[in-house]
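Visitor: Sequence and predicted structure, then a few things I'm wondering about:
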Amino acid sequence: MLKLQDKFKCKTLGDVNYYLGLHIERDVEKRWMRVHQKKYLEALAANFGKSEGHVATPLPSGFKCVKGPAEESVGEEERRRFHSLVGSLMYAAVHTRPDAAFATGQLARVVQCPNGEQVAAGERVAKYLGQTATGAIALAKNPVLHGLTKHMKVKWHWVRSMVTAGEAELHYVKTTAQPADMMTKRLVEQQHWKCCKLAGMALN
């Protein structure tokens, strides 16, 4: 910062706590950081989450997102609204909500000609995120969470050298204990929440 101030007119505002819709909390002494999008997700749910009642997973059981015939597509106004919805879901999935990544990716496949069922599915994802708006990505240097985030230190192309140097260990992970499943497939409620927990996500 001091070097920047030597060349540019800068104002120090202290530690960042809000940036582009991201709420940032951290404890330097305990070496942890928590990032969430509570306000953003609540607004998202208010704008798009039309479905009634509580939803436990991003997508309903048995839902398949397949591009259908053009005549079954919703009207132009609803289609533009769906574009906005999917874009908003992507912003959440990329930053703090990987649990919605698979659902968002599926919806993005039909963004040009969604039907009514697919629009309703998108609204369900928005409602799910709103109901779990305090969900956060927690990164910490402690025995509990460090094991969940250590992969961030390891670059994919360096796995072999890191293992050889003793910096990383590879372990077999059973399908039932694979947190990445929530980003690659549709899961039933129990498995979905188990993956969120394994990934170190704090959901309400």
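Guide: On my side now, so go ahead. Numbering: from 1, shown residues only.

Visitor: only C-alpha atoms for contact and neighbour calcs from this point on.
Guide: Noted.

Visitor: which one's the longest helix in this structure?
Guide: Longest helix in the chain by number of residues (criterion: DSSP state H): helix 76-95.

Visitor: The helix or strand that that one is followed by: which residues count as buried?
Guide: Where DSSP states H and E defines the elements, the next helix or strand beyond helix 76-95 is helix 101-108. Residues of helix 101-108 classed as buried under the neighbour-count rule (16 or more other Cα atoms under 10 Å) are A101, F102, A103, T104, G105, Q106, L107, A108.

Visitor: Verify the contact between the third one and V125 for me.
Guide: Yes - taking contacts as Cα atoms under 8 Å, A103 lies within contact range of V125: 7.3 Å.

Visitor: alright, now check it against this:
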Amino acid sequence: LKLEQLNVKTAFLHEDLEEEIYMTQPEGFVVVKKKHMVCKLKKSLYGLKQAPRQWYKKFDAFMINQKYRRSVVDHCVYIREFSSSNFIILLLYVDDMLIVGHDCQLIGQLKKDMSKFFDMKDLGSTQQLLGMRIVRDRKAKILWLSQEKYIEKVLSKFSMKDAKAVSIPLAAHFKLGNEQCPSSTDEKERMENVPYASAVGSLMYAMVCTRPDLAYAVGVVSRFLSNPGKEHWVAVKWILRYLKSTSKYCLCFGESNPEIQGFVDADMTGDLNSRKSLSGYVFTFVGGAVSWQSRLQKCVALSTTEAEYIAATEASKELLWMKSFLHDVGLSQKSFVLHCDSQSAIHLARNLAFHSRTKHIDVRYHWIRDVLEERLIQLEKIQTERNPTDMIMKSLPKEKHDMCRDLVGMTAFKA
């Protein structure tokens, strides 16, 4: 497959507006005799809430006119099949585009057609995308996604390049809660000088893109963004120290069968303050993680079975979306399996009867029973030792954490 990247210059400035919008005369361009008048916009501007929508509508109309089919499950993905084995898939992210296809001539023709309508910048073969480095070994059919340079910039920004490295994202001795938040005015003023929110935001971007091993740790420290304390900042610096020791780790794809594999887990009363449980899932494709989440549940679970049951329902929704997306791009898979390490939660999902201990569970979570009955997905048992979701649920010993990291396709990249 060929991977080509393009960028649209000043994407938001070319679209027509549907509403009448007026603005004050820009500074430095005020007409002396007409200072009391305003300007009527003919085209959209950066900063207008209509600008992104108008840009998308114009681009969407162009792609439909080029006989591309908009994906039903993701409206920023466009597909065109030229034959059973020849196709082009275009992915749009604001003004960045990624084109995937076999035929260089067809890709080149699409680039020419777009250049006639938009001011395009052809970036050639994709090597860097949204801060992620893409490395391919065509002979071995392996692809790596790395954020090593981004992580090095983050470490330099927060003066952690020379800090002592650690081997796990968050040590078990961190018991973070609201009682550690500053209460006095002096403490709050001291913490205002600490770049807590900026550091957590930087960590979150790495976690979302290529680092599922950070999901639990970043989720914990992000709960205290409004009023962080000294202990919370120490935990953030610990995560940065972990990043220093694992900056070369990246996601690796291509070392297994092209099938979606799902894993789900829950941590009972994972939040010390609200006592809500933590739900988490990881989905892998061709050996690497493609989707992951670690999030507090919306209600307090009364048992581990209930917590696991709710987590399985949330993961099932993601699996169904991925199933639809695979079918939309022309890939087939015999069965879509979600692995859960709770036998009681699996029995509860398969058994349509209501019990005295489970009748209080919100009706929305029983949706998984219909999904299983219609055989849209399968819910299977997996041993806890083989469930990589443990990594995004709690603090683990180094050996168990490294094993989970390997299961989701994270390896140290060597150029």
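Guide: On my side now, so go ahead. No experiment lies behind these values; they were computed from the predicted model shown.

Visitor: Let me see the TM-score of these two.
Guide: The TM-score (TM-score structural alignment, normalised by the length of structure 1) is 0.82; 199 aligned residues with a Cα RMSD of 3.1 Å.

Visitor: buried ones in the longest helix of structure 1?
Guide: Buried residues in helix 76-95 of structure 1 (16+ other Cα under 10 Å): R79, F82, H83, L85, V86, S88, L89, M90, Y91, A92, A93.

Visitor: Where do the strands of the stretch 101-250 of structure 2 begin and end?
Guide: Ranges of strands within the stretch 101-250 of structure 2 are 120-125, 128-129, 132-137, 142-146, 249-253, based on DSSP state E, counting those that start in this stretch.

Visitor: most tightly surrounded among those strands?
Guide: Across the strands of the stretch 101-250 of structure 2, averaging neighbours per residue (mean count of other Cα atoms under 10 Å) puts strand 249-253 on top, at a mean of 24.

Visitor: what range in structure 1 matches it?
Guide: Strand 249-253 of structure 2 lines up with residues 135-139 of structure 1 when matched by TM-score structural alignment.

Visitor: and that stretch, how far out from the chain's middle?
Guide: 10 Å (Cα atoms, centre = their mean, to the nearest Å).

Visitor: Need the residues touching each of A103 and V125 of structure 1.
Guide: P58, L59 (Cα atoms under 8 Å, 6 or more residues apart in numbering).

Visitor: coming back round to it: is it possible to get TSV of the buried residues of helix 101-108 of structure 1 that adds distance to Q131 of structure 1?
Guide: Converted to TSV, these look like this (distance: Cα to Cα, whole Å):
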residue	distance to Q131 of structure 1
A101	16
F102	18
A103	16
T104	17
G105	20
Q106	21
L107	20
A108	22
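
Visitor: from those residues, which single one is nearest P58 of structure 1?
Guide: Of all the buried residues of helix 101-108 of structure 1, A103 has the smallest distance to P58 of structure 1: 6.3 Å, by Cα to Cα.

Visitor: so what corresponds to that closest one in structure 2?
Guide: Aligned partner of A103 of structure 1 by TM-score structural alignment: A217.

Visitor: my guess is its match contacts I168, does it?
Guide: No - using Cα under 8 Å, A217 of structure 2 is not in contact with I168; the gap is 9.6 Å.

Visitor: wait, what's in contact with the most centrally placed residue in structure 1?
Guide: Most central in structure 1 under Cα atoms, centre = their mean is R97, positioned 1.8 Å from the mean C-alpha point. Each residue near R97 of structure 1 by Cα under 8 Å, 6+ apart is listed here: G135, A136, I137.
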